[in-house]
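Asker: Here's my sequence, what's the structure:
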Amino acid sequence: MPKTPPLPKVIVLSTAGVSRSSIAHVPFLLKILYGWLIAQPLRDKLGMERLIYHCAGWEWNTEVDGEPGEEIMGSKEWRDTEGLPAPGTLKDAIVLRAAGLTDGDCLADKRKEGEKIPYRAGEGHVIGWTVSRKDVAHFIEDAVLNRWSEYGNKQIGIAY
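Answerer: Below you'll find the model as predicted:
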């Protein structure tokens, strides 16, 4: 009997402050920026997160975070969209909420033997202003190859 290949791991890159419950964990000045300047991209990311939560079968706090609008999801009945995976069918996913992304160096690669990784990553919210794209890539590689049991199937925050 042929062996069924494993399903892929899915990692989506979102941002801190994308939902109502996460905006409380963003530095004050960023709250102003997020609420005004980048409000539309945040709605898109909220829609992306909502789809992952649905397909993974994770609990979404509709009372606090609401639902993305029809302009993002297509209709109020988006869960009935033909071809949309059933809740719980996505078995390996991470929603990664990064602080403000920079083009800086990968500080994790520059650390000396035994030094702590310079970014903070953990389940839920991690408060911070920035993190470099290269350190986010470092985290993703480490999470997928070495620490899936710790980070897989969770919403993770990352920041300096």
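Asker: Going by C-alpha atoms from here, please, whenever you check contacts or count neighbours.
Answerer: Noted.
Asker: Which helix or strand contains residue 142?
Answerer: Assigned by DSSP states H and E, residue 142 belongs to helix 133-145.
Asker: What are the buried residues along that helix?
Answerer: 133-136, 138-140, 143-144 (16 or more other C-alpha atoms under 10 Å).
Asker: Show me the strands in the protein, by range?
Answerer: 10-15, 93-98, 100-102, 120-123, 130-132, 154-159 (DSSP state E).
Asker: that older thread, so which of the buried residues of helix 133-145 is the closest to residue 55?
Answerer: Closest to residue 55 out of those is residue 144 (19.5 Å), distances taken as C-alpha to C-alpha.
Asker: mind checking how far the closest one is from residue 157?
Answerer: Per C-alpha to C-alpha, to the nearest Å, residue 144 is found 15 Å from residue 157.
Asker: How about residue 150?
Answerer: According to C-alpha to C-alpha, residue 150 and residue 157 sit 13 Å apart.
Asker: Comparing those two, which residue is more hemmed in?
Answerer: residue 157 (22 against 12; other C-alpha atoms under 10 Å).
Asker: pretty sure that one is in contact with residue 94, am I right?
Answerer: No - judged on C-alpha atoms under 8 Å, residue 157 makes no contact with residue 94 at a distance of 10.2 Å.
Asker: Another for comparison:
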Amino acid sequence: MFSINNNPRNSKIQKVKLQVPGDVKYELHSTYNLLLKEGYQVLSVLNIKNGGIIVYRHLYEDTNLYEENSIVLKIRLITNKGTVFPEPYLYAHYISARTTIDLADIFIEEPIRNLGLGSILMKHLLQIAVDSQVDKVTGLMVSDDSQHKAKQINFYTKHGFEISGNRLLWKQST
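Answerer: Now for the predicted structure:
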């Protein structure tokens, strides 16, 4: 499922060796505890073929979760070959007195695109929107070409967004 090129000349993806070679379960447990110790909010741990995924939220020092305006979600992808870096991430922030979340960026390196990682990040963002009772999630689509734009349209409509030009809108169900 996860075929990741480890040649730095062809890819920006790097893999860091597991602490215990081949022991994904140990790596997931160790990483989970480390993220908590460092103050991150672990949102979910998912098992995948030959590995696991930890979805976590970056929280800024000395900021209460309910006062935090930035939403930085990351995926720690751990395979039996190693931990993948850079980590896929989603960046958004609250606007309009926390009634709206504005989606700023979803970043996933090319070799690990189209594996469902963007959908995992988006599902967690939309759950945060529901949990924090925001009215809507907005954003802009920025495309390099028509093929990329078609993929973006499919991605956002799949997650319940309305698209008008390059503007995105997801509304809370009432």
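Asker: May I have the TM-score of the superposed chains?
Answerer: Once the chains are overlaid, their TM-score stands at 0.24 when taken by TM-score structural alignment, normalised by the length of the first structure; 69 aligned residues with a C-alpha RMSD of 5.3 Å.
Asker: thinking again about what came up before, which of the strands of the first structure is buried the deepest?
Answerer: strand 93-98 (a mean of 25; mean count of other C-alpha atoms under 10 Å).
Asker: For that strand, name the packing helices and strands.
Answerer: Applying 3 or more C-alpha pairs under 8 Å, 6 or more residues apart in numbering; DSSP states H and E, we find strand 93-98 of the first structure packed against strand 10-15, helix 39-56, strand 154-159.
Asker: quick one: common contacting residues for residue 157 and residue 94 of the first structure?
Answerer: Counting by C-alpha atoms under 8 Å, 6 or more residues apart in numbering, residue 157 of the first structure and residue 94 have no contacts in common.
Asker: could you give the angle of the helix holding residue 142 of the first structure to strand 10-15?
Answerer: 150 degrees (axes from the mean of the first three to the mean of the last three C-alpha atoms, to 10 degrees).
Asker: what's the single longest strand in the second structure?
Answerer: As assigned by DSSP E, the longest strand anywhere in the second structure is strand 70-79.
Asker: Mind giving me the packing neighbours of the helix holding residue 142 of the first structure?
Answerer: Secondary-structure packing of helix 133-145 of the first structure (3+ C-alpha pairs under 8 Å, 6+ apart): helix 107-110.
Asker: Quick check: residue 83 of the second structure vs residue 24 of the second structure, distance?
Answerer: 9 Å.
Asker: just the helices in the second structure please.
Answerer: 24-37, 117-131, 146-158 (DSSP state H).
Asker: one step back: can you state the direction angle for the helix holding residue 142 of the first structure and strand 154-159?
Answerer: Using the same axes, to 10 degrees: helix 133-145 of the first structure against strand 154-159 is 150 degrees.
Asker: OK, contacts around residue 73 of the first structure?
Answerer: residue 47 are the contacts of residue 73 of the first structure under C-alpha under 8 Å, 6+ apart.
Asker: Would you mind measuring from it to residue 135 of the first structure?
Answerer: In this view, residue 73 of the first structure and residue 135 of the first structure are 31 Å apart by C-alpha to C-alpha.
Asker: ok so, going back, could you export the strands of the first structure as TSV, including distance to residue 54 of the first structure?
Answerer: Below are these laid out as TSV (distance: least, C-alpha to C-alpha, whole Å):
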stretch	distance to residue 54 of the first structure
strand 10-15	14
strand 93-98	11
strand 100-102	26
strand 120-123	18
strand 130-132	28
strand 154-159	13
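Asker: Out of these, which is closest to residue 40 of the first structure?
Answerer: That would be strand 10-15 among these, by C-alpha to C-alpha, at 12.8 Å.
Asker: and the closest one with strand 93-98, angle?
Answerer: Using the same axes, to 10 degrees: strand 10-15 of the first structure against strand 93-98 is 20 degrees.
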